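In: Whatever this is, show me its structure:
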Amino acid sequence: MHPTRGLRASLALAAALLSAACASDIPRLPDDRAVIEAETEYRIGPGDLLSVKFFYTNDLNEDLVVRPDGRISLQLVGELMAAGRTPAELSSDLQGLYAAHLLKPAVTVIVRGFASHKAFVGGEVKGPTAVPIDGRTTLADAVFQAGGPLDTAALSSVILLRKGAEGREAYRVDLSDGLMGREPLPVLRPYDVVFLPKSFIGKVGMYVELYINRIVPRNGSFMAFYELNPVDIPNTNTPAAGSGAGGQP
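Out: Sure thing, here's the model as predicted:
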């Protein structure tokens, strides 16, 4: 799929989730700091350049690029999956495989070149785009790489889409709390999608633009009325007159 089409499809999915349910219905991303810090360890991906080094059998040393399917091919042991593993995990995997062939299968994996892993940022940001991530890029970093949030963004209800064990998962992240240091911000993974929805004020502004400014004449008594008599937005949390604790139903 073309990158631009993939970005549009992912952002459309995030918007569809919001239209199908209130943001409060989407679960919050678990904010356990140990889990989030564990995610910062780099995981190998397609296109990465790896150096496989043997301490006692130098003729097996080689540099290779992880294939698009995430696999690598090595002498004696053949193909194995490298994508999704940390360098330490892959080193351990190789040591176990080479134990059947070598007396001293001490081996290490070094990532020499990093492929351009990306996450997608859209919604109420100044420049919706795909942004490069390096294993340490937080959600806030990505938002500011996309130009930063617009004034109309609902920072307390940012949607994070990511691939989970059972397919695409959606989480709600409070970016405003994260920026203030009140909760940790998640480190992004390749192909995460970050979507900033409109705030209530932003939606009101869009409504005024679409349904009032484009319909009401731009001169005469209509505009004078709206300029001199601004419309009050009702507070839906205020009990109606004659009801509640102080009134009769």
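In: From here on, just use CA atoms for contacts and neighbour counts.
Out: Noted.
In: Please state the offset of whichever helix in the chain runs longest from the chain centre?
Out: In the chain, taking DSSP state H as the definition, the longest helix is helix 3-20. Its chain's average C-alpha position is 12 Å from that of helix 3-20, according to Cα atoms, centre = their mean, to the nearest Å.
In: Stretch 50-70 too?
Out: Relative to its chain's centre, stretch 50-70 lies at 31 Å (Cα atoms, centre = their mean).
In: Identify all contacting residues around that stretch.
Out: Identification of contacts with stretch 50-70 by Cα atoms under 8 Å, 6 or more residues apart in numbering yields 45-49, 72, 75, 81-83, 104-113.
In: Could you give me the buried positions within the longest helix of the chain?
Out: Leu7, Ser10, Leu11, Ala14, Ala15, Leu18 (16 or more other Cα atoms under 10 Å).
In: what's near enough to touch the last one?
Out: Residues in contact with Leu18, defined by Cα under 8 Å, 6+ apart, are Pro197.
In: Let's have the buried residues of helix 3-20 in CSV, adding distance to Arg182.
Out: Below are the buried residues of helix 3-20 laid out as CSV (distance: Cα to Cα, whole Å):
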residue, distance to Arg182
Leu7, 30
Ser10, 29
Leu11, 27
Ala14, 25
Ala15, 27
Leu18, 25
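In: can you give me the strands for the protein?
Out: 49-54, 62-65, 71-74, 78-81, 107-113, 118-123, 129-132, 158-164, 167-173, 193-196 (DSSP state E).
In: Second input sequence below; structure requested for side-by-side comparison:
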Amino acid sequence: MKKKILAMAFALASLALPACAENYTLRPGDQLNIVIVQEQDISSNLQNSKETPYTVRPDGTVSFPLVGQIQASGMTVDQFTRYLRDGLSRYYVEPDVTVNIVQLGGVRVHVFGEVKKPGTYELTKGHTIMDALGASGGFTWDAAKKKVFLIHQDDTNKAIKINLNNMLKTGNLKDNLELKEGDILYLTKNGRIDFARDIVPFLSGAYMISEIKDNND
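Out: This is a model prediction of the structure:
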């Protein structure tokens, strides 16, 4: 029975879609549908945006006719909408600007240790620890589910300890943290963990993989 419950949990995790909150900030890879309306629909005069979404470039920018290059990465949808509206107001009277995210960009995370398919995975931004574990096939029977470590790329000296066992038993998902670009998830074996021996070797390897991929994109 426990096996079936765990299998279902990871199947659901791999299918789950992240919710777009109001404070979601744009990032490279996000695709935006932009519609501008004023007396007549002027979107087609700028670009056929209903058919061709605007993509946030790797450097975080979006180019829009008349407004120019916008540093969109880090803006919320509302902030980006206001920026566009202000820029277009120089050419149109009170333009009605609507911006929707049609597809979220991805984040690369590295899953190592006691999982069935360790490796680097690209997940949609907003996905969580459970989603990454689902993508990597779930944990092995040797995994110490009370000792899952999350390491952020911008703070490799600190490992956040996650009690996956508690999450699965209680359904309390407060520790099911959203993953960021370059995050490492490491599932230890049952037994004592040695950070220097068991985790540090994966840090340089993971970021080397990321650097190589970036240079070849």
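In: I'd like the TM-score for the two structures, please.
Out: With the length set by TM-score structural alignment, normalised by the length of structure 2, the two chains reach a TM-score of 0.62; 166 aligned residues with a Cα RMSD of 3.2 Å.
In: In structure 2, what range does the longest helix of structure 1 match?
Out: Per TM-score structural alignment, helix 3-20 of structure 1 has no counterpart in structure 2.
In: What residues sit buried inside stretch 54-70 of structure 2?
Out: Tyr54, Thr55, Val56, Arg57, Gly60, Thr61, Val62, Phe64, Val67.
In: Ignore what I typed, I meant stretch 191-205 of structure 1.
Out: Within stretch 191-205 of structure 1, the residues that count as buried by 16+ other Cα under 10 Å are Tyr191, Asp192, Val193, Val194, Phe195, Leu196, Pro197, Lys198, Ser199, Gly202.
In: Tabulate these in CSV, adding columns for distance to Leu139 of structure 1.
Out: Shown next, in CSV, are the buried residues of stretch 191-205 of structure 1 (distance: Cα to Cα, whole Å):
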residue, distance to Leu139 of structure 1
Tyr191, 12
Asp192, 10
Val193, 10
Val194, 7
Phe195, 10
Leu196, 11
Pro197, 15
Lys198, 17
Ser199, 19
Gly202, 22
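In: picking up where we left off before, so which of the buried residues of helix 3-20 of structure 1 is the closest to Ile36 of structure 1?
Out: Nearest to Ile36 of structure 1 among those is Ala14, at 22.3 Å by Cα to Cα.
In: check contacts around that closest one.
Out: For Ala14 of structure 1, counting by Cα under 8 Å, 6+ apart, the contacting residues are Ile159, Leu161, Val193, Phe195.
In: Let me see the contact set for the aligned partner of the third one in structure 2.
Out: For Val193 of structure 1, the aligned position in structure 2 is Ile184, judged by TM-score structural alignment. Contact partners of Ile184 of structure 2, counting by Cα under 8 Å, 6+ apart, are Val109, His110, Val111, Phe112, Phe149, Leu150, Ile151, His152, Gln153, Leu203, Ala206.
In: Nearest spatial neighbour of Val65 of structure 1, chain-adjacent residues omitted?
Out: Leaving aside its chain neighbours, Val65 of structure 1 sits nearest to Leu49 (4.5 Å; criterion: Cα to Cα, 6 or more residues apart in numbering).
In: meant to ask about Ala159 of structure 2
Out: Ile151 (4.9 Å).
In: residue in structure 1 matching that neighbour?
Out: In structure 1, Ile151 of structure 2 lands on Leu161 (TM-score structural alignment).
In: is it true that its match touches Gly167?
Out: No - using Cα atoms under 8 Å, Leu161 of structure 1 makes no contact with Gly167, being 10.3 Å away.
In: more neighbours, these two?
Out: Using other Cα atoms under 10 Å, the more surrounded residue of Leu161 of structure 1 and Gly167 is Leu161, with 21 against 7.
In: Tell me how far the more buried one lies from Ser19 of structure 1.
Out: 15 Å (Cα to Cα, to the nearest Å).
In: Over to Leu179 of structure 1?
Out: 26 Å.
In: ditto for Phe120 of structure 1
Out: 20 Å.
In: ok, the residue most central in space within structure 2 to Gly29 of structure 2 distance?
Out: Residue closest to the average C-alpha location in structure 2 (Cα atoms, centre = their mean): Lys125, at 1.9 Å. Going from Lys125 of structure 2 to Gly29 of structure 2 by Cα to Cα gives 10 Å.
In: Quick check: neighbours shared by these two?
Out: Joint contacts of Lys125 of structure 2 and Gly29 (Cα under 8 Å, 6+ apart) are Leu104, Gly105, Gly106.
In: and the closest residue to the first one other than its chain neighbours, how many residues sit next to it?
Out: Distances taken as Cα to Cα, 6+ apart place Asp30 nearest to Leu104 of structure 2, at 4.5 Å, with adjacent residues excluded. Per other Cα under 10 Å, the neighbour tally for Asp30 of structure 2 reads 24.
In: Trace Asp30 of structure 2 over to structure 1, please.
Out: So, by TM-score structural alignment, Asp30 of structure 2 is matched to Asp48.
In: got the contact list for that match?
Out: Counting by Cα under 8 Å, 6+ apart, Asp48 of structure 1 touches Val65, Val66, Val111, Arg112, Gly113, Phe114, Ala115.
In: Widest-spaced pair of these?
Out: Val66 and Arg112 (11.5 Å).
In: so what sits against both of these two?
Out: Common neighbours of Val66 of structure 1 and Arg112, counting by Cα under 8 Å, 6+ apart, are Asp48, Leu49, Leu50.
In: show me the contacts for the closest residue in space to Asn23 of structure 2 that isn't next to it in sequence.
Out: Leaving aside its chain neighbours, Asn23 of structure 2 sits nearest to Thr76 (6.0 Å; criterion: Cα to Cα, 6+ apart). Residues near Thr76 of structure 2 by Cα under 8 Å, 6+ apart: Glu22, Asn23, Tyr24, Thr25, Leu26.
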